[in-house]
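Participant: Got a predicted model here, sequence first, then my questions.
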Amino acid sequence: MYGGFTTERHERLRARVRAFAEAEARPRIPEMEATRTVHHELSRLIARQGWIGVTIDRAYGGMGAGHLAKTITIEELARVSGAMGAMVQASQLGVAKIAHFGSEQQKRTWLPAIARGDCLPTIAVTEPESGGHVLGMRATARREGDTYVLNGRKVFVGNSHVGDLHGVVVRTGPGSRGLSAFLLESDRPGFSLAPQQPAMGLHGFSFGELVMEDVRVPAANLLGEEGDGVAVAYSSSVLYGRANLTAVSLGIHRALVEETTAFAAARSLYGRPLAELDSVKQKLGRMQSSLMTAEAVAYHAVDLLDRGLPCDAELMNAKLVGVESSLDSARLAMEIHAACGLFTDRPIERFVRDAHHIYAPAGTSDVQRLRLAEVALGVAKGAQWSVRFGGGTELAAA
């Protein structure tokens, strides 16, 4: 059990995901690192385990297991492969938009397919010129009879090159009520992908660019109502994005601690194992303390979310603590490994590269601090998405 938050069923899920990650993901890491491109086969294999549907209600074929179970799943995959942890977390963002804003017909059409692993969803908000400023986006949707015509570009889209169903937020009018969200199938005419660009880390995962040139989608593909685009974007980021990325950081963080302690125990200096040196013990102690703190903060936040309690601030803090502590531990890990950590025969340099990829999505640490300052000052704005869309689950309550 972890801090009293998890049940035996959670731990059985952890063991199942960990065994899968060791058997299926770890052997493929050299290939992913060498090619530095999306790994379609492993992404689909993970999806077929049913883990993309961990938060999908059982009525739609999902596990109905909740956010803590989702956190454990992503964490255990990321402990072995940050890329595959990122793949699942990005798919979960795609789940959120349908689960919370989809019509009954949209839910019955797409959620069972996602839960089976037949469909990988994404969410596409960020644009080249506006970045994370949602209200600055320029991609558009124009109504023509029973269809909408979509034009524009989206960048840094998680699962861009493996996704089947993209949730795009585009402009249908002026101002904050002029943004709307649509389901966009990847095989529609006029839709294309820019070539995948090699990145520093998360090799095997894709976060690329979508191009829409007069793409026609039926009006039935509108998520919610016209004007719901801001709510789709913000709620997905707060409830899923921050929690999911925290889970990826936690998995990478755990890998950093495990690999570094094993290295320190096995490597000798001046006739003694590194782990016996007080200076090294100090660093290992700081890493272990940071990991335990990040874990407690993350599990506490998603436990509140599963229980339907207000936790928007806790989710922000979990992302902030998770990312910053993993980066601190990455630096300490490199200090302990010294020159040995610079070579690719050891995984530590991969963990360090992957850890940096979690900093920007769903808000940088500076953004989280600004929002938390607003909480402290009592001037925080907007809905408590955790109250609106949180709630208990069978597994969380078990």
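Facilitator: That came through fine. Source: prediction; values computed, not measured. Residues are numbered from 1 along each chain as shown.
Participant: C-alpha only now, for contacts and for neighbours.
Facilitator: Will do.
Participant: helices or strands up against the helix or strand that contains residue 43?
Facilitator: Take DSSP states H and E as the rule and residue 43 turns out to sit in helix 40-47. Packing partners of helix 40-47 (3 or more CA pairs under 8 Å, 6 or more residues apart in numbering; DSSP states H and E): helix 82-101, helix 104-116.
Participant: Which other helices and strands does the shortest one contact?
Facilitator: Think helix 104-116. Using 3+ CA pairs under 8 Å, 6+ apart, helix 104-116 is in contact with helix 40-47, helix 82-101.
Participant: this is the comparison structure:
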Amino acid sequence: MNEAQLRSLTPKVLGILVRRGADFAAAEDAVQEALIEAVRVWPSDAPRDPMAWLITVAWRRFIDAARADTARRRREEAVDEEPVPGPAPSADDTLQLYFLCAHPSLTPSSAVALTLRAVGGLTTRQIAQAYLVPEATMAQRISRAKRTVSDVRLDQPGDVATVLRVLYLVFNEGYSGDIDLAAEAIRLTRQLAAVVDHPEAAGLLALMLLHHARRAARTAPDGSLVPLSEQDRGRWDTDAIAEGVAILQAALARDRLGDFQAQAAIAALHADAPTAEETDWVQIVEWYDELTRLTDNPIVRLNRAVALGESDGPRAGLAALAALDASLPRHAAVAAYLHERDGDLTRAARLYAEAAHQAPNLAERNHLTRQAARLNAAARTGSAVAEHRPDSGGRGDVPD
């Protein structure tokens, strides 16, 4: 039995049950029960048409649940006749399910959880492990989300941009436990890009591939962070980079630029540089200018200050940084790096220590603490110090 195949069939089967008249919550429960049955039965008795098998079993589970619930008698009358078994319908409701799971009435965390469950085919336990929360907590979150969207019809056009933001949130969670959320986000975005004609879907897929290609080089054997400028580029996944660049080029050729395409273009320029020193920072600044026009996001402006410090010198970067709110995440880390580049090692060390206290996770805190210690040691001995460039890879709120 192929687990990936099961996951890919999940949204199609769920969409068919909803289209037949099942409410979303009941349909999703029935599909989950069918998946459990498939795991039990298929290894010894694989069906000739897996999707038709799942539809039949899920529909029976839904009918059984409807008959057992006296509050659903009216619905039972509408769905009592079981369809004749046969080939699965060709219609694909996957796109509508993406829209439903990213419904504006849901909080971002609920939208992510529901997408992973209903479209991704993950179990509640797997999602809870990935987010490092108790299974009961995640079950409540998913149940509330299902109740919220149960009465939402699937015949209205959805917002692709909202779906893309949800998938981006999934990707930014990274990975933990036995579920790699970054890889799962790539799989779901690839699936979405195949069913929706939207250049930003392609742009997001390219961005994910280009960043994921660097994953193996991001940490040292002891688990410490390795900045982009110091990564072993021989460990980057060249196939993923080539695929990401090709997808991006095709999207850009459509001349409908969006922020995910612009971020992917920045990531592609980093991936294209044989060494950190050969990075085309001038072009990266130009893409950040495009991204600023598209989003006017303060985090984008923060990353632009880093790029400007590389292309035009640290004082140009500091001038751009001065216009930004000092409370922005990683503002102190960027300021520390630029002051170090400008030769003010004492101030840079202080800012690195400040940034360490504000770090969102232990790995980043340890990295920034080491930078502060490095500069303090250099100040005491009068030795030269190596620069540690903060990353400016286009993912906005997520460091490389």
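Facilitator: In hand now; what should we look at? None of the values given here were measured: they were computed from a predicted structure.
Participant: Superposed, what's their TM-score?
Facilitator: The TM-score (TM-score structural alignment, normalised by the length of structure 1) is 0.26; 167 aligned residues with a CA RMSD of 6.5 Å.
Participant: And the strands in structure 2?
Facilitator: Assigned by DSSP state E, structure 2 shows strands spanning 175-176, 179-180.
Participant: An error on my part: the question was meant for the stretch 51-200 of structure 1.
Facilitator: 121-124, 140-144, 147-158, 165-171, 179-185, 191-193 (DSSP state E, counting those that start in this stretch).
Participant: May I see the buried residues of the last one?
Facilitator: It stands for strand 191-193 of structure 1. Buried residues in strand 191-193 of structure 1, counted by 16 or more other CA atoms under 10 Å: 191, 192.
Participant: Skip ahead from that strand and say which helix or strand is next.
Facilitator: Next helix or strand after strand 191-193 of structure 1 toward the C-terminus (DSSP H and E): strand 207-218.
Participant: Between strand 140-144 and that next one, find me the angle.
Facilitator: Orientation of strand 207-218 of structure 1 against strand 140-144 (axes from the mean of the first three to the mean of the last three CA atoms, to 10 degrees) gives an angle of 10 degrees.
Participant: The helix or strand following strand 207-218 of structure 1 - contacts with which helices or strands?
Facilitator: Per DSSP H and E, strand 207-218 of structure 1 leads on to strand 222-223 as the next helix or strand towards the C-terminus. Here strand 222-223 of structure 1 touches helix 82-101, strand 179-185, going by 3+ CA pairs under 8 Å, 6+ apart.
Participant: Would you reformat the ones you listed as CSV and include mean neighbour count and distance to residue 68 of structure 1?
Facilitator: As requested, these are exported to CSV (neighbours: other CA atoms under 10 Å; distance: least, CA to CA, whole Å):
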stretch, mean neighbour count, distance to residue 68 of structure 1
helix 82-101, 27, 13
strand 179-185, 25, 27
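Participant: For residue 351 of structure 1, find the nearest of those.
Facilitator: Minimum separation from residue 351 of structure 1 across those (CA to CA) falls at helix 82-101, 7.6 Å.
Participant: coming back round to it: could you export the helices and strands packed on helix 104-116 of structure 1 as CSV, including distance to residue 116 of structure 1?
Facilitator: CSV is the format used below for these (distance: least, CA to CA, whole Å):
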stretch, distance to residue 116 of structure 1
helix 40-47, 7
helix 82-101, 13
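Participant: Ok, which of those helices comes nearest residue 213 of structure 1?
Facilitator: It's helix 82-101; of those, that one is closest to residue 213 of structure 1 (CA to CA) at 21.8 Å.
Participant: closest one to residue 353 of structure 1 among the helices and strands packed on helix 104-116 of structure 1?
Facilitator: Of all these, it is helix 82-101 that lies closest to residue 353 of structure 1, at 9.7 Å by CA to CA.
Participant: so that closest one versus strand 207-218, what angle?
Facilitator: Using the same axes, to 10 degrees: helix 82-101 of structure 1 against strand 207-218 is 30 degrees.
Participant: returning to that earlier point: including distance to residue 246 of structure 1, could the helices and strands packed on strand 222-223 of structure 1 go into TSV?
Facilitator: Listed next are those as TSV, based on distance: least, CA to CA, whole Å:
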stretch	distance to residue 246 of structure 1
helix 82-101	10
strand 179-185	25
